[in-house]
Every structure is written in C-alpha cells, then in structure tokens.
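Engineer: Fold the following, please.
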Amino acid sequence: MYKRPPEGGEYKIVVDRIIEIKKKLKDTDTQSKLIHAEPNGSGKYGILALESKVEINGELLLAAEQQQSIDRILNNRYRVIKKLGEGGFGLTLLAEDMQMPSHRHCVIKQLKPNTKNPKIDQSVRERFAQEAAVLEKLGEGHSQIPELYGHFEEDGLFFLAQEWIDGETLSDKVKNGGKMSEHEVKEILASLLLVLDYIHEKQIIHRDVKPQNILFRKSDSQPVLIDFGVVKETFDREVDTLGCDVTASMGTPQFMAPEQAAGRPEYASDLYSLGLTAIYLLTGIWPQELETDAQTREIVWRDRAGKVSVRFGAVLDKAIRFHPRARFKTAKEMLLALQEQITPPVASSDSRKTVATGGKKTLIFGIFAIAIIALGAGVFYLKKS
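Structural biologist: The predicted structure is shown next:
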C-alpha cells in the first residue's frame, strides 16, 4: 500500500527500487509500515524514506540513505541519474549537466562535514573552496586527472561536479580479467608515475592511490587517477571538546603507507600505495591477504605473482619499504628505475594535451629519445637538489 502525496500533481515512484526493497523485506514485512513518496525540492517524486528502519541480516535499510531520487536537480543544473557509490565521506552520483548543450554526464561528489558546530562549518566551507581550487588547477593541467566543473553548497551539504570518465577501475579489470602480465603493469605504472610526478610538483599528495581510484579510460586506454584525498580530509575531521578539529588519517588502510597511517603522509607515501597497487595487479590478491615479513615488516608477494623479472621485482620491493627513507624519494626516481626496461609515455605538466600512447606501439619508438632526455634532466635536477 502506498501513500499518495498531497496536492495531486505528478506521482513518480521508482518502481525498480520498490521491488528491490520489497524483496529484502519479504520475510520481515510486518516490521515495516509503508513505502511512500513525497515531493522533493525539484518538484519530482521519488522514494524518500521507509517509515521504519528494518534490519535484515545485519543490514540497516533506510530508503532515504540507499536511494537518491531519480530526476533530483542539484544547484538548478545537475540532474541525478543514479548513485555510483557511497563511502564515509558521502555519496558519488552520476548526473547530467542540464546547462550544457550536450547534456554531458558528470560525477557529483556529495560531501558532508563531520560536525554540526557552526563555527567549524564555516572553517570547513573555507577549506572546501580552497581545496576545490586546487582540484581545478590539477584537472586543467593533466589529461589523466578529471576536470573540475564546479563546486557548490546546498541544504547543508557540499558538492563537487567533476568530469565523468568512461572506463573500468583497475580493481574491476582484475576481477573480470584476472591478474595482469608484467608488461601490462609496467606500462600502467610508468604512466601513473608521470601523473604523480605532476601532482607532487604542485606540492600535493594524493593520499588514496589504490586500484579502485584508477580508471582505465576506454577512449585511449590510459589510467586516470581519481578521488584525491585532499578534499575528503576536510570532511573527515573530528571535533574535540574544545571545538578544535583533529584530522584523522586519510586513505584506505590496506594500501596506506605506515607513516600515512600515523598521520604523517609524504610524497613517498603515494609511491608506496602505487607499489602495492602494482603488486595487486600482478597477483590478483589484496595486500591484507599477503604475508608480512616479521623482521622487516614488509609484504611478501613474489611467490604469489606470475613470472616477474628480478629488476622489476626489485623496483616494487623498494617502493613498498616500511621506512620511507628506504623508498624512492620521488616519482621521477622510480620512473628512472623502470626506464631501462620500457619506454614510459611522455606527458606535459602544463597542458591537458598530454601524449597518450594507449598501446599504440608505433609511438613508442618515436618518443624514445624525448623520454630519455626528459628523464636525464630529472636525474640532473635531483642530484643538484
């Protein structure tokens, strides 16, 4: 039984969602009252809430939390198409930009501050604007970082509108196709090291490099780095009894470097996470499922991978050393360790028109000389520093 909204008008219920909820409530239907529809801010109707919370197999069902109303309009511009994901910091939504002639798809990040203190909210608001400006500059300067289209605040929530990347995450790629070859992983690693070198030059630490945050773009087969932790950190602050905000360590524990877990991230922390990501691609096994050496406290992985050359294995071993001083100091240095085995793709740091190899073997020989010159310059710079 459904409750009709007052004042008549269009009555639009997301039928598939009702069926999904009803299936989950099949054995405990007496615990729920009604699934009802009410008007929302856009004038459309959607499933907004169950009138009671129902726990089934440990899962707390509340339609308001599980379903964003179809056709919801954000900032009088972005129409929500579906929910892409949900995490501790908020929601990720797929939307279309109603103000663009193409109605291009975009990703909306809905972020909610971890406090109700008005003074802290103002501080969060200021930081949010600052960090959004950082994301805008990063996206404008590199084709393997999503562009930021805009940011706004609505109903006490903060939103980012970003470029939608049509592609598959590396975690899904392994899930669907199995572990990757050394050659494939080297190419992905070299490409991402150029991206990390670019953001590190801007004095930014990504903080959440992992397979789920790397999209393999369909259009050019290039890896794209998404979900920078720099903004999520702003919304993951806890407030102590004196009203001071304390930042928790940002990132995903199983891919997080030890110093980052202790709240002291550095550039080498991103290289550690990238090294673990490469090991996951080679083994198909999550880091927490691999053994750890009791003496060195480092992950033991080689026996779980396929055929891996001694040199490449040594590069990855150095990237995931427990102590950051024992790792590569920069992305350039790690890239140089790979250059004897492959020719990495060349990317421009100050233009979105970066070179995309995308598996086009004919380009590799053409860029060989340029790559060696660029890498040599990087070594000279490091030595001078």
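Engineer: C-alpha only now, for contacts and for neighbours.
Structural biologist: Will do.
Engineer: and the residue lying closest to residue 312 once chain neighbours are set aside, how many residues sit next to it?
Structural biologist: With CA to CA, 6 or more residues apart in numbering as the measure, residue 338 is the residue that lies nearest to residue 312, at 7.4 Å, once sequence neighbours are left out. Counted by other CA atoms under 10 Å, the residues lying close to residue 338 total 19.
Engineer: Before we compare anything, build this one as well:
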Amino acid sequence: MSTEYMPHPVALVAGERVGECVIRRRVGAGSFGAVYLVDCEGDPFAIKFALRRPESDDLNQTGARLRKEMASLLQIRHPNIVRTYGYGRWPHPKKGYPYLLMDYVDGPTLHVWRRQVAPTFRQVLELFCTMARVMDVLDQAQVRHRDVKGANILVRPSDGQPVLVDFGSAHYAAGVRLTEGPLAPATPHYRTPESLRFHRHNYRNPEAHYLSQLTDDLYSLGVTLYEALVGRAPFSLDLPREILNIEIEQRVPPPLSKFDERIPASVSQVVLRLLSKRPEDRHQTGQALYDDLQALLKSVGALLDERVLVQPVDLVSTEDDEDDEE
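Structural biologist: Next up, the predicted model:
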C-alpha cells in the first residue's frame, strides 16, 4: 500500500469491511477515537478506532492509549463493564489505524436515558447501587477508570442495567505511564479536589504524576449521581476553567433540595459525602456506597416511585470536554 495515501477511519461508510466485520454505522466520535457498530458473522460488535496512527506526530499517543485501554479491559470480566475481544489495524495490518473490537451496548448514555425515560428515584438509586459494585470490581483488578461520567455509562434497554464504557483514560497497576504532565486526560467537571490541588502544586514539575485512587472514581461517580438526581451539575458548566477548579477545590455544592424540594436531607448527605473535599471523608469502597444507597432505598418511602425532574437539564453530556494536562 502506498505511504502517500491511507483512508481515514472517520470516512468509513456502511458496507465497508474491517477484518471479518462489516460496518453498519458510526455511533460516536471524540477527540481521540471513533466508534462504529459492525456486524461479524451475524453478531453485533463495536469497533473503536484511534484517529491517529502510532507513526504519526501524535502527541496524545492515541494508539498507545488504545492498547492500554485493551490491556485494562483484559484485567476484568463483568456484565456491567464493556468487554474487548481483539486488537488490529486498518486498512493495513502494519501501517494502519489501531482499533479495538468490543461489545456493542445497544443503549443510550445515562443522561440520554434520564431524559427519555424520566426514571423514578428508585430506578436511579438502583442503577447506582450496581455502579457502586462495579467500582469495587475495578479496584480488585487494580484498574482506575479515571473518566467516570454519565456519557461513559450506557443503559441496556433489555434489562435497564448500566454498562461502564470508554476506558481510554484508564490505568492499571502494571500499565505504562503515557501522560506527560501531572494529570491524565479527563473531563474537567469530574476531576477531584485533590487532583486539582496536586496539579496546582506540581504543574511545573515534568516528573510529577498524580496517582489516582478508588476515591477519585467514587468522587466522579458522585458527580454523576448528583446530575442524575437533579439534572444539574454540582458546579456551573459556564464557569471559566480557573474558576471551576477553585470551586471544585473549595466550595461545597448546594444540597439537592435546592433544585428539587422533594429530595430529603438523607439523600443529599450520601451524595455530598461522595463529593467531600478530602478523600478520607468519602466512601472508601464501592461496598460502603452500596450499603448507603440500599439504606436510602429502604428509608425514603413514597419518593422512590416519583419521577426525577427532567427539566431543566444542565449536564456534561459530550466528549468535547476531555482535555490533556491543563
């Protein structure tokens, strides 16, 4: 194949082949990757492409991140975590764009599900009970997702179960460090106070690298739960980055009852504990969060069968907010 021209993954159309699979349609694209629904011998799968070849001038190392994503997922086998089946290159097995073959989850993101279904509080809390257990599965495998958010949780229509996807920012215990700078790529509104504090103290140090803990992923899950319950982010999406970082580090978000007076203080207390400024004040395990959510399911009574308020919605729902080191 000529080195002067190589088709790009974003140009793929229905009917084209990638290995043994046939492209059906593109289902998503972000800064670093594009995802397609494909058919492999009658079964649906997803293919996720890196949008740059490893040999290109790729400062974000998208090809290496895709390999690391595969390695992270190979540590885990769980029905609520997307599964990977293989790695390849297209259109040339040596020079082409890297891709992963993965489960295709036929369901909306958490935010879209919330808007379309208008779930009850019971449905939301039960979904997050499952996600709390998923956090412990990751922890036992020594994997940190590092970008837990509503856009990375899909809801299967068949059973209403959540599935955690997009491990493009993930890190596992034996993984090679790819980030050049204090913080790995992530979505600004879901960063923890301690990670931002670390960045503020170390942004001039090229050797400094923040080591994510389970409490970081639990914090991000707390931001997502806050959004799911009231349809608003804990901190305004309109804030400049510098002010947002100060808010995350220093300001306690409003109680949930400010946006929905039906929500009792006991629910706010669990959510705001997840958003504590100090990691030691948060739930330390997914099981601890699961226990608190189960207690809410037994105590908040008639609220459980009421539906969450769908409007107004002020949520981080796109991939465009991901960034490298600030």
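Engineer: quick one: TM-score?
Structural biologist: The TM-score (TM-score structural alignment, normalised by the length of the second structure) is 0.70; 268 aligned residues with a CA RMSD of 3.6 Å.
Engineer: coming back round to it: show me what the residue nearest to residue 312 of the first structure aligns to in the second structure.
Structural biologist: Alignment note (TM-score structural alignment): residue 338 of the first structure maps to residue 293 of the second structure.
Engineer: element containing its match, please.
Structural biologist: Per DSSP states H and E, residue 293 of the second structure falls inside helix 286-299.
Engineer: Distance from that helix to the middle of the chain?
Structural biologist: If you compare the mean C-alpha spot of helix 286-299 of the second structure with that of the full chain, they lie 22 Å apart, counting by CA atoms, centre = their mean, to the nearest Å.
Engineer: OK, contacts around the residue nearest to residue 112 of the first structure when sequence neighbours are not counted?
Structural biologist: Spatial nearest neighbour of residue 112 of the first structure, chain neighbours left out: residue 157 (5.3 Å); criterion: CA to CA, 6+ apart. Neighbouring residues of residue 157 of the first structure by CA atoms under 8 Å, 6 or more residues apart in numbering: 110-113.
Engineer: any idea what residue 157 of the first structure aligns with in the second structure?
Structural biologist: For residue 157 of the first structure, the equivalent position in the second structure is taken to be residue 97, counting by TM-score structural alignment.
Engineer: how about the nearest residue to residue 90 of the first structure, chain neighbours excluded?
Structural biologist: In this structure, residue 90 of the first structure finds its nearest non-sequential neighbour in residue 111, 4.7 Å apart by CA to CA, 6+ apart.
Engineer: Pull up the gap between the equivalent of the one you found over in the second structure and residue 178 of the second structure, please.
Structural biologist: The criterion is TM-score structural alignment: under it, residue 111 of the first structure has residue 50 as its aligned partner in the second structure. Applying CA to CA, to the nearest Å, the value for residue 50 of the second structure to residue 178 of the second structure is 15 Å.
Engineer: And those two? Which one has more around it.
Structural biologist: Per other CA under 10 Å, whichever of residue 50 of the second structure and residue 178 has more neighbours is residue 50, with 28 against 15.
Engineer: how much space is there between that one and residue 98 of the second structure?
Structural biologist: The separation that residue 50 of the second structure has from residue 98 of the second structure, given CA to CA, amounts to 6 Å.
Engineer: Give the residues shared as contacts by the two.
Structural biologist: Any residue near both residue 50 of the second structure and residue 98 by CA under 8 Å, 6+ apart counts here, and that gives 63, 66.
Engineer: name the helices or strands packed onto the host helix or strand of residue 89 of the second structure?
Structural biologist: With secondary structure defined by DSSP H and E, residue 89 of the second structure is part of strand 84-90. Contacting strand 84-90 of the second structure under the criterion 3 or more CA pairs under 8 Å, 6 or more residues apart in numbering; DSSP states H and E are the following elements: helix 62-74, strand 97-103.
Engineer: orientation of that strand relative to strand 97-103 in degrees?
Structural biologist: Between the direction of strand 84-90 of the second structure and that of strand 97-103, the angle (axes from the mean of the first three to the mean of the last three CA atoms, to 10 degrees) works out to 160 degrees.
Engineer: What are the contacting residues of strand 84-90 of the second structure?
Structural biologist: The contact list for strand 84-90 of the second structure (CA under 8 Å, 6+ apart) reads 18-19, 67, 70, 73-74, 95-103.
Engineer: and the equivalent of residue 143 of the first structure over in the second structure, how many neighbours does it have?
Structural biologist: In the superposition onto the second structure, residue 143 of the first structure corresponds to residue 79 when matched by TM-score structural alignment. Neighbours of residue 79 of the second structure under the rule other CA under 10 Å: 12.
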